[in-house]
Every structure is written in C-alpha cells, then in structure tokens.
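Asker: coords please:
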Amino acid sequence: MARTNLSMSISADGYVAGPDQTEQNPIGVGGLDLHDWHIGPSRDHPVNRLVMSEMMDGMGATIMGRNMFGPIRGEWNGSDWQGWWGDTPPYHCPVFVLTHYAHDPIELNGGTTFHFVTDGIESAYAQAEAVAGGRDISIAGGASCARQAIKAGLVDEIDLQVSAVILGSGERLFDGFQPGLPKLELVRVLEAPGVAHLRYRVTRPGEDA
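Answerer: Modelled structure (predicted):
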C-alpha cells in the first residue's frame, strides 16, 4: 500500500536546522552535523545505506518547502537558481515546491522536475498523488513544510534520524502542536554509529495504535 513518508535528520534536542541560516550556511550553525550519518565516514554503514535507499528509491513524488529548495527569498526576479543538487538531483521524480511566488517548472536530468505550488500543502499533495501512480510520496522538509503536512493529516510515517548533536537553538520540527498531537506509534528502531533511526506510524483518530 502506498504511503506518505516524512523523513528528517534531527538533533538530540529536537532541531532540524541550526540558528543563523544563510546562503553559505543553509542548515544553520551546526546543522550540517545532523547529516553526518549519510555524508560522513559512516555513510556506507549498512543501516545508513538502507535508510537512504528507503528515503530516495522508488518514490512517486516528493514535496518540499522553498527554504529547502534554495536561499532565494521573495520574488524570483529572473533567478537562475535550480536547487542545491546540480544538474542531476537525487529525487528522480516530480518534486513539488511550496512557495508564495509563481515560477515555471524546472526540468533537470534523471527524471527530476521541480514544480512550484502557490496554493498550499493540500494542493501540492493532490498534484503529487496524481503523478505518483500509486507509489510512495516523500515529504522532504524543511521544518515548515513538514509541519504543514503533519497538521493537514497527510503523513503516514515519520522517520527521524536522531544524531548525538545538541544545537541549542534553530528550527524545531514539532513547534506549534497541541500536547499529544500528532499521536505516534514507534514501530522501528535502527542504530548506526552516532545516529538512531526511529520510525513512527502516525495514528489518526479512530485508528488503533
């Protein structure tokens, strides 16, 4: 059965990005350390390779926020920015980018086309579902996009890659939720050097945990 999966690297104190995000430091101070599990020396650990494969392989569509797509703010003003990932992004599927400012689609190599959605997360999800062909949909982040998807009831699973890193401040994934929401069931724990991979099933009203 197709699922909608949200996967994010997160610090031990709950931040998915550090403070002072800039074009030169897009994940904020210390934020890059959260991704050491897949870009650092342990990236070829079997558990980390499994988790990366689950995150990326075979997705029918991906949804992300504009902050994840790039550092440009406000009007695009003819910017030639095409994302952080070069001419062949790792998504290999249609990617729907939440933004307040219209932009023509950007088609790149390897099957990735960035589509820009100005009318909210529900619209982005409907478009993603229409092209996914029954395959899984990935919510890639950042934090604002992830929160919108969770609050809209669109997420089936949340995968958190919890690193032994304390950021102290920055952007939290679960800011702004009422106590006890979303209701989560821990269904898997995997371990690799310096990181715990936690998978939660999102339990919706009327479902048994």
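Asker: switch to C-alpha atoms for all contacts and neighbour counts from now on
Answerer: OK.
Asker: mind listing the strands for the protein?
Answerer: 4-11, 15-17, 61-65, 94-98, 106-107, 113-117, 137-141, 157-163, 171-172, 183-192, 195-203 (DSSP state E).
Asker: TSV for those, including distance to Asp80 and mean neighbour count?
Answerer: As requested, the strands of the chain are exported to TSV (distance: least, C-alpha to C-alpha, whole Å; neighbours: other C-alpha atoms under 10 Å):
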stretch	distance to Asp80	mean neighbour count
strand 4-11	27	25
strand 15-17	25	27
strand 61-65	18	27
strand 94-98	16	25
strand 106-107	10	15
strand 113-117	13	22
strand 137-141	22	25
strand 157-163	32	23
strand 171-172	27	20
strand 183-192	38	13
strand 195-203	36	20
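Asker: let's see this one next, to set against the first:
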Amino acid sequence: MAKVVFGMTMSLDGFIDDANGSGALLSPNLEALDATGLMREAIDETGAVVMGRRTFEGASDPDSYADSYEFQVPIFVVTTHAPERKPKGNSRLHFTFVNSVEAAVEQARQAAGERDVVVVGGPNVGWQVLKAGLVDELQIGIMPVLLGQGQHLFAHLESTQIMLTKTRLVEAGQCTYIYFSVQK
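Answerer: From the prediction side, this is the model:
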C-alpha cells in the first residue's frame, strides 16, 4: 500500500515563514537539492499528490500544472469549493477535488498503487493529515536560520502527541533533511 509522506522546510527555531509571512529564507537552493538526487527520487517514488485549495490556487495558472509541475501524477485537492472549471490535465496528471483529507488520502492511495502519496504545499492540509493519523513518513528540512517569529510548523497540533523514529538524514547545501517514520 502507498506510503503517505508529509514534509516541509523550517528554520532552526521551528518557523515555516517569517513575521511577514515570507518563506524566502527557507527556500533551499534547488540546484543543491537536485545534486543530491532527492528531488529526482521524490518524483520517481510519487504516485499521487494531496494539496490544499490555497496551494492549488497559488499557481498563477492552474492549467500550468499539466505542463510544468514536477509531480506528473493524479492530484487530489482538499476543498469545500471546487473551481467552476476543472484545470487542464494530461495522460498522467488530472485533478480530483474532495472535501476532506481522509477522502483525499484514501483516493490518492488508490491512485498511487505501491508508490508514495505526497502531501504538498502549505501546512494546513499537513496538520490535518497528521492529526488524522494518516501520515506514514514525516520529512523535515531544517535551514540554518533563526527567524524568531512567524508561523510555527507544529503550532496547530495542540496536544496531539505523535511518536517518530528517525530513519534517514541527508544534507543538501545548507539544508539538512531528517526523515521520520510515524509510529502507529
């Protein structure tokens, strides 16, 4: 069965953006990331993507996903308001709009087969998937910067306790990626 993977990059003090809402200081050098093969590995292992509506709408043109999105796989968008017009797809990438993370993950798992389901974009859907106990692997990138304030990656988990086991550590440029399996 497909493994559900959620990951984000944060500052050393746990923020995913600064006080102005910008994550620019956390954007890893994509050339360094590509040089490690991590991105190619992620693309090869991904069978479906789950994202939130804000991430979906963050593309200047949703039709551009079919032509240029790195994950050319089925995409499941969690939203209570599907767009009036479905964006362009292709033979590998198409969109399905669902109203809960549970439904999105279940459909994504079916579409992915033995490959991974990757939860992408902002933290909101990631938090929901974590709280629902649906994440199998957590991937955290840590950039060597202290932001002091902003949005904490795990602030909205409240009193949820999730036990993790470290499985992998990879350095790519200035970013350190730590992979954890989620104990269930």
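Asker: and of the strands of the first structure, who's closest to Trp85 of the first structure?
Answerer: The minimum distance between Trp85 of the first structure and the strands of the first structure falls on strand 113-117, with 11.9 Å, by C-alpha to C-alpha.
Asker: just the angle between that closest one and strand 94-98, please?
Answerer: Interaxial angle of strand 113-117 of the first structure relative to strand 94-98 (axes from the mean of the first three to the mean of the last three C-alpha atoms, to 10 degrees): 30 degrees.
Asker: and the residue nearest the centre of the second structure, how far from Phe56 of the second structure?
Answerer: Centroid-nearest residue in the second structure: Val120, 2.3 Å away (criterion: C-alpha atoms, centre = their mean). Distance, Val120 of the second structure to Phe56 of the second structure, using C-alpha to C-alpha, to the nearest Å: 10 Å.
Asker: what touches both of the two?
Answerer: Residues touching both Val120 of the second structure and Phe56 (C-alpha atoms under 8 Å, 6 or more residues apart in numbering): there are none.
Asker: if we can go back for a sec, could I get the strands of the first structure as a markdown table with distance to Ser123 of the first structure?
Answerer: As requested, these are exported to a markdown table (distance: least, C-alpha to C-alpha, whole Å):
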| stretch | distance to Ser123 of the first structure |
| --- | --- |
| strand 4-11 | 15 |
| strand 15-17 | 25 |
| strand 61-65 | 11 |
| strand 94-98 | 9 |
| strand 106-107 | 19 |
| strand 113-117 | 7 |
| strand 137-141 | 14 |
| strand 157-163 | 20 |
| strand 171-172 | 24 |
| strand 183-192 | 24 |
| strand 195-203 | 21 |
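Asker: which residues does the nearest residue to Asp13 of the first structure once chain neighbours are set aside contact?
Answerer: The spatial neighbour of Asp13 of the first structure that comes closest, neighbours along the chain excluded (C-alpha to C-alpha, 6 or more residues apart in numbering), is Ile166 at 5.8 Å. Ile166 of the first structure sits next to Ser11, Ala12, Asp13 when contact means C-alpha under 8 Å, 6+ apart.
Asker: what lines up with Ile166 of the first structure in the second structure?
Answerer: Applying TM-score structural alignment, one finds that Ile166 of the first structure aligns to Leu146 in the second structure.
Asker: circling back: aligned partner of the residue nearest to the centre of the second structure in the first structure?
Answerer: Matched to the first structure by TM-score structural alignment, Val120 of the second structure sits across from Ala140.
Asker: just the helices in the first structure please.
Answerer: With DSSP state H as the criterion, the first structure has helices at 36-39, 46-56, 66-69, 121-132, 143-151.
Asker: give me the range in the second structure that the third one lines up against.
Answerer: Pointing back at helix 66-69 of the first structure there. Counting by TM-score structural alignment, helix 66-69 of the first structure corresponds to residues 53-56.
Asker: ok, and for that stretch, which residues are buried?
Answerer: For stretch 53-56 of the second structure, a neighbour-count test (16 or more other C-alpha atoms under 10 Å) marks Arg53, Thr55, Phe56 as buried.
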